[in-house]
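**Student:** pasting the structure only:
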């Protein structure tokens, strides 16, 4: 991507945002129409507030994964459970994600958050270009005021 292409992509961010926001929030149920769809998506909680912005190369599969019984796939539910219980990420042996799921209080919080996510709604906008996807994910998160924790590293 040339510098001119980059600035052109940046200039498209407001148009993508307008398209994203013009759609009605949909039930969070995987649709066959979403298979293989490259998209940026926004989850809305029970109060209709945006709570998560994500990107994917397969919207149908990613939506299904968000409620899977796996800490690898259902990362949003996992992070919500960890935040609820005041637990920080750790990479020490025996204290990671798999270990947390063996703790009854964590398992309960994780399952509850997966269920909450199942009941959320979604808006999405199709964007094929990976660089434009990255830019728009950050742009949408900033415009909507959702967590930017996906953009930090430990």
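**Tutor:** That came through fine. Quantities reported herein were computed from a predicted structural model and do not represent experimental measurements. Numbers count the residues shown, from 1 in each chain.
**Student:** drop to CA atoms for contacts and neighbour counts, all remaining ones
**Tutor:** Noted.
**Student:** Can you pull out the residues in contact with stretch 6-14?
**Tutor:** Defining contact as C-alpha atoms under 8 Å, 6 or more residues apart in numbering, one finds that stretch 6-14 is touched by 132, 135, 136, 139.
**Student:** next, the one to line up against it:
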């Protein structure tokens, strides 16, 4: 194995352990939290780890996921949960069923708002990782280790 990659791999589990051992907080507590600028965040509901993401601006990314004012372009996880709640599990790239089309439907808009509210009640954990390569590897490692059902690394 290439030495540089081996070092990256060896750093994954300790970072994972720091993440899962960190004290969770809610979105409403974000302003008071010491949150690293860059790294990994984990969203958990009722003890079930649902989604792990990475960002070079964790605080802003969490706002994008959860803020009342976030649009379907920024609150991608809430949008995915709304699709699931409305029985539209697959993304459509045609005009009918597209993001824009779904957002014109009152039932879907309501579900989207409800899912953003749901995200605001989830437990959030964060861990710092400034290196983008390590971020990507750590996101995958945490997702695989915890079996987060909403992470998808498929090509689109």
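**Tutor:** Arrived safely. As the structure is a prediction and not an experimental result, all values here were calculated from the model.
**Student:** Which of the contacts of stretch 6-14 of the first structure fall within helices?
**Tutor:** Assigned to helices by DSSP state H, the following of the contacts of stretch 6-14 of the first structure qualify: 132, 135, 136, 139.
**Student:** Where neighbours are concerned, which of those residues has the most?
**Tutor:** residue 136 (26 neighbours; other C-alpha atoms under 10 Å).
**Student:** how about the nearest residue to that residue, chain neighbours excluded?
**Tutor:** residue 13 (6.1 Å; C-alpha to C-alpha, 6 or more residues apart in numbering).
**Student:** Which residue range of the first structure does the longest helix along the second structure align onto?
**Tutor:** Using DSSP H, we find that the single longest helix of the second structure is helix 3-21. Using TM-score structural alignment, helix 3-21 of the second structure corresponds to residues 4-22 of the first structure.
**Student:** what's the answer for stretch 122-138 of the second structure, then?
**Tutor:** So stretch 122-138 of the second structure is aligned with residues 120-136, judged by TM-score structural alignment.
**Student:** I figured residue 92 of the second structure hits residue 98, correct?
**Tutor:** Yes - using C-alpha atoms under 8 Å, residue 92 of the second structure is in contact with residue 98, at 5.1 Å.
**Student:** circling back: out of the contacts of stretch 6-14 of the first structure, who's nearest residue 41 of the first structure?
**Tutor:** Ranked by distance to residue 41 of the first structure (C-alpha to C-alpha), those are led by residue 136 at 10.1 Å.
**Student:** what's near enough to touch the residue nearest the centre of the first structure?
**Tutor:** Taking C-alpha atoms, centre = their mean, the centroid of the first structure lies closest to residue 54, which sits 3.3 Å from it. By C-alpha under 8 Å, 6+ apart, the contact list for residue 54 of the first structure reads 40, 41, 42, 137.
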